[in-house]
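*Asks:* coordinates only, sequence not included:
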């Protein structure tokens, strides 16, 4: 192998290692420091002239809020290590018509990356998912997820969502209200938690029942205070 090629590969390897260490350091810092506005939030703030967001600690919320999020988006959140292989197989069997993205993957994308889909972003999403699963406890992953998720146009996080939709703080959300908020997550700009259509009402009922099941069968144990 020519010397210039060996040197190039060595520098490439060092660069990759430096990027990995930098990413790991960033993830470590955000285990203890709440994330700033992400790329999508900044773009929405420019487009809309401002957004609404407010941080709330997971420990201040009723348990059914986090359980509802898991029931809606990732029932195996407490038992997988970032990727739900059963959900991925089901998605492939269904021809890719159903999603298989876990809460950990969504958190990695929302906090560290950009919304547009590409193979590069998917690869980086997988890397950040492994990092946050290795460095953050599940409790922290759920806390960050609930605080960065979009619940309506320009409305980010469960606290802002509760005030926007119901005029109360997130700590006051009932089981029904929490389930209705989670029911809009696949399409927050096209669904309403306050005036839900029949489909959203049915979905919210399923989420509320799923939250109770996760609590009863132990799959929501990592979210217990």
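*Replies:* It's in. Because the structure is a prediction, the values reported are computed rather than measured.
*Asks:* Every contact and neighbour count from this point should use C-alpha atoms.
*Replies:* Noted.
*Asks:* if I read this right, residue 103 contacts residue 76, doesn't it?
*Replies:* No. Counting by C-alpha atoms under 8 Å, residue 103 stays clear of residue 76, with 9.6 Å between them.
*Asks:* Quickly list what's touching both of those two.
*Replies:* Residues within reach of residue 103 and of residue 76 at once, by C-alpha atoms under 8 Å, 6 or more residues apart in numbering, are residue 70.
*Asks:* here's the one I want to compare it with:
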């Protein structure tokens, strides 16, 4: 009788281990899904908070600097404390249709997709809202998944924020040099002036550093960078019709 009872107990223990493992697996899957939902959904909750002018958000790159124990330069300035010529230069360099689109330049994006499908080299189609979404919430590595997350965030940003607030945040979180974030720190680092005192030439050189702030130096530009800056400087002078959403 004792042997029979022991055998039944062992059998019941073996039978119970399967459901326990399945229950643990289901709990792990549930927690994993909840974490993914939280990570994807949190930016949509933060965006309305960031609409408040007293909030000075930081980028994922700044958080990475902190996590690595490195310091960085960033001095927040209001939109009105930034030279209009800098705003004009950045807009004409990065997103000429900033005032007319709703976060995504669909025409430019469709051209990029068509080029990619045809096997041709693609050019950038990221708008300032898309770059802001990436800088605030997403990793800097290029991928289809990042772009898929970036587009709806850019659309939501354009709905919730004014164009002035959007440009203010973008200019204050963009990386302008290694460890230098925000236009005020960039103006001081490169030219020893405040963002409000930037000249047209300085503004154009800063604008063309944005696509590659690690390799481009606004204070010591290469010949190709100088040529590009002159083009942007000329466009900035003719940008009145393009910036009405910011200065009307």
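*Replies:* Great, that's in hand. What you are looking at is a predicted structure, and each value in this text was computed from that prediction instead of being measured.
*Asks:* still on that earlier bit, for residue 103 and residue 76 of the first structure, indicate the residue with more neighbours.
*Replies:* Comparing residue 103 of the first structure with residue 76 by other C-alpha atoms under 10 Å, the one with more neighbours is residue 103, at 27 against 20.
*Asks:* State the distance from the more buried one to residue 149 of the first structure.
*Replies:* Look at residue 103 of the first structure and residue 149 of the first structure: by C-alpha to C-alpha, to the nearest Å, they are 10 Å apart.
*Asks:* same question, residue 220 of the first structure
*Replies:* On the measure of C-alpha to C-alpha, residue 220 of the first structure and residue 149 of the first structure end up 20 Å apart.
*Asks:* Mind checking which of these two has more residues around it?
*Replies:* A count of neighbours by other C-alpha under 10 Å puts residue 220 above the other of residue 220 of the first structure and residue 149, at 25 against 22.
*Asks:* how about residue 139 of the second structure, what does it touch?
*Replies:* 60, 146.
*Asks:* Now with 7 Å, please.
*Replies:* With contact set as C-alpha atoms under 7 Å, 6 or more residues apart in numbering, residue 139 of the second structure has these partners: residue 60.
*Asks:* What's it aligned with over in the first structure?
*Replies:* Counting by TM-score structural alignment, residue 139 of the second structure corresponds to residue 114 in the first structure.
*Asks:* Can you give me the buried ones in the longest helix seen in the first structure?
*Replies:* Scanning the first structure for the longest helix, with DSSP state H as the assignment, gives helix 3-32. Buried residues in helix 3-32 of the first structure, counting neighbours by 16 or more other C-alpha atoms under 10 Å, are found at 23, 24, 27, 28, 30, 31.
*Asks:* can you map out the helices along the second structure?
*Replies:* Assigned by DSSP H, the helices in the second structure fall at 2-50, 60-67, 84-94, 106-117, 128-137, 144-160, 163-173, 183-191, 200-207, 223-237, 244-247.
*Asks:* and of those helices, who's closest to residue 215 of the second structure?
*Replies:* helix 223-237 (10.9 Å; C-alpha to C-alpha).
*Asks:* Burial check on residue 166 of the first structure, number of neighbours?
*Replies:* Here the number of neighbours of residue 166 of the first structure (other C-alpha under 10 Å) works out to 16.
*Asks:* Excluding sequence neighbours, find me the nearest residue to it.
*Replies:* residue 194 (7.2 Å; C-alpha to C-alpha, 6 or more residues apart in numbering).
*Asks:* What's that neighbour aligned with over in the second structure?
*Replies:* Per TM-score structural alignment, residue 194 of the first structure is aligned with residue 219.
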